[in-house]
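Visitor: With the input below, show me the fold.
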Amino acid sequence: MNDNLKLQNQLCHRFYTVSNAFSRAYRPLLSQLGITYPQYVVMMALWEQDGIAINELLKRTHIDGGAMSLILKKLQAKGLISVIEGKKDKRSRYVYLSEAGAEAREQAADIPQQMRCQFEKLNSEEIKQLYTLIDKLSDNLQEILCARQSPSGS
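Guide: The predicted structure is shown next:
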């Protein structure tokens, strides 16, 4: 068998496995808020900047547009946000935290530290290295995707 096709030699499978493990690790921490991890990502972006345009929210979170629509509908149904059309441009829509959404920030304040405590085998320097390497990999993949999507001859 070609070694290139062995599962143990696939970087992408490691990310898939880690992504699933993160989702499972976050689940009990987010259950107190009644939200999923993708919803948490959107809420974190809104806790950083409330009243953000959806297109900016897409850029910040790197969440697919279709998935974002579903996430926003669910967060609205839970009473955590409201989505309002722009005053100047009716095609633009902005997302605002509700009072409950703003209060959820306090409930979520210790979640990052609780997650950090689960990384017993990684020290702070290793975590910083992971940030750097993962960001580098992500940037590289984004460049490849953008190159594929750009029209020929550009």
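
Visitor: contacts and neighbour counts: CA atoms only from here.
Guide: Noted.

Visitor: Burial check on residue 111, number of neighbours?
Guide: Residues lying near residue 111 (other C-alpha atoms under 10 Å) number 13.

Visitor: Now do the contacts for it.
Guide: For residue 111, the contacting residues are residue 29, by C-alpha atoms under 8 Å, 6 or more residues apart in numbering.

Visitor: repeat that for 6 Å
Guide: Not one residue lies near residue 111 by C-alpha atoms under 6 Å, 6 or more residues apart in numbering.

Visitor: Then residue 92?
Guide: Contacts of residue 92 (C-alpha under 6 Å, 6+ apart): 85, 86.

Visitor: separation between it and residue 85?
Guide: The span separating residue 92 from residue 85 equals 6 Å under the rule C-alpha to C-alpha, to the nearest Å.

Visitor: any chance you could map the strands in this structure?
Guide: Shown for the chain, the strands assigned by DSSP state E span residues 52-53, 81-85, 93-97.

Visitor: Is it possible to get a markdown table of those strands that adds mean neighbour count?
Guide: Formatted as a markdown table, the strands of the chain follow (neighbours: other C-alpha atoms under 10 Å):
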| stretch | mean neighbour count |
| --- | --- |
| strand 52-53 | 17 |
| strand 81-85 | 17 |
| strand 93-97 | 20 |
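
Visitor: Here is the second sequence; please produce its structure so I can put it next to the first one:
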Amino acid sequence: MIDREDAARGSNVTISDMLCFALYSASRAAMDVYRPLLDELGLTYPQYLVMMVLWEHETCSVKEIGQILHLDSGTLSPLLKRLEGIGFISRQRRASDERVVDIGLTESGRALQTQASKVPEQISCQYGIEFDEYRELLSRLKKLTNHLSTNS
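Guide: Okay, the predicted model is just below:
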């Protein structure tokens, strides 16, 4: 743990003491584990996340997907265009409000869910932690994310 006085002075703090670096490193390591599995599905990790949202909700507006995934429209729009281009999603303006674009699954997108359903189990085997540790870590990360999101 970093001593508050050391942190305030900037002394004795190394990169290995930084929580943000540990989170960054863990994120990169997790993406490396996902990559070969998602390559088989023809998806990048961000595309996989969009598909996960749609498999859970069937149809969402672009804004709703962005809120769930914490992505801005500048990042999300190209992802959606690529997913539409490969035939996994469709985009349609909402009849009641043409400013809203709804994203839905195509038959190919629904079919991909069967293949993708194996990914979470394959990944969880690689974490190297027990289920109770997994649940605790997930809970703490959600709490941290929520705290940082509400205070920024």
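
Visitor: re the thing from before, residue 60 of the first structure is nearest to which of the strands of the first structure?
Guide: strand 52-53 (10.3 Å; C-alpha to C-alpha).

Visitor: what range in the second structure does the closest one sit on?
Guide: Mapping strand 52-53 of the first structure onto the second structure (TM-score structural alignment) gives residues 60-61.

Visitor: middle-most residue in the first structure, spatially?
Guide: Among the residues of the first structure, the one closest to the centroid is residue 41, at 4.2 Å (C-alpha atoms, centre = their mean).

Visitor: Not counting its neighbours along the chain, what's nearest it?
Guide: Nearest non-adjacent residue to residue 41 of the first structure, counting by C-alpha to C-alpha, 6 or more residues apart in numbering: residue 61, 6.8 Å away.

Visitor: What count of nearby residues applies to the residue mapped onto residue 131 of the first structure from the second structure?
Guide: Using TM-score structural alignment, the equivalent of residue 131 of the first structure in the second structure is residue 138. By other C-alpha under 10 Å, 12 other residues sit near residue 138 of the second structure.

Visitor: One more: residue 141 of the second structure?
Guide: Neighbours of residue 141 of the second structure (other C-alpha under 10 Å): 13.

Visitor: which residues does it contact?
Guide: Residue 141 of the second structure touches nothing, counting by C-alpha under 6 Å, 6+ apart.

Visitor: any idea how far it lies from residue 46 of the second structure?
Guide: Taken as C-alpha to C-alpha, the span from residue 141 of the second structure to residue 46 of the second structure is 19 Å.

Visitor: would you list every one of the helices in the first structure?
Guide: Using DSSP state H, the helices found in the first structure span residues 11-31, 37-48, 54-61, 65-77, 99-108, 111-116, 124-149.

Visitor: after superposition, how close is the third one to the second structure?
Guide: So the one you mean is helix 54-61 of the first structure. After superposition onto the second structure, helix 54-61 of the first structure lies on average 1.2 Å away from the residues it aligns with, using mean C-alpha distance after the TM-score superposition for the first structure.

Visitor: What residues sit buried inside that helix?
Guide: 54, 57, 58 (16 or more other C-alpha atoms under 10 Å).

Visitor: how far away is the aligned partner of residue 117 of the first structure in the second structure from residue 27 of the second structure?
Guide: Aligned by TM-score structural alignment, residue 117 of the first structure pairs with residue 125 of the second structure. Here residue 125 of the second structure is placed at a distance of 16 Å from residue 27 of the second structure (C-alpha to C-alpha).

Visitor: Residue 88 of the second structure now?
Guide: 26 Å.

Visitor: Who has more neighbours out of the two?
Guide: Higher neighbour count among residue 88 of the second structure and residue 27: residue 88, with 19 against 11, using other C-alpha under 10 Å.

Visitor: Not counting residues beside it along the chain, what's closest to the equivalent of the more buried one over in the first structure?
Guide: Alignment note (TM-score structural alignment): residue 88 of the second structure maps to residue 80 of the first structure. Using C-alpha to C-alpha, 6+ apart and skipping the chain neighbours, the partner closest in space to residue 80 of the first structure is residue 101 (4.0 Å).

Visitor: what's the spacing between the aligned partner of the one you found in the second structure and residue 43 of the second structure?
Guide: Alignment note (TM-score structural alignment): residue 101 of the first structure maps to residue 109 of the second structure. Using C-alpha to C-alpha, residue 109 of the second structure is found at 11 Å from residue 43 of the second structure.
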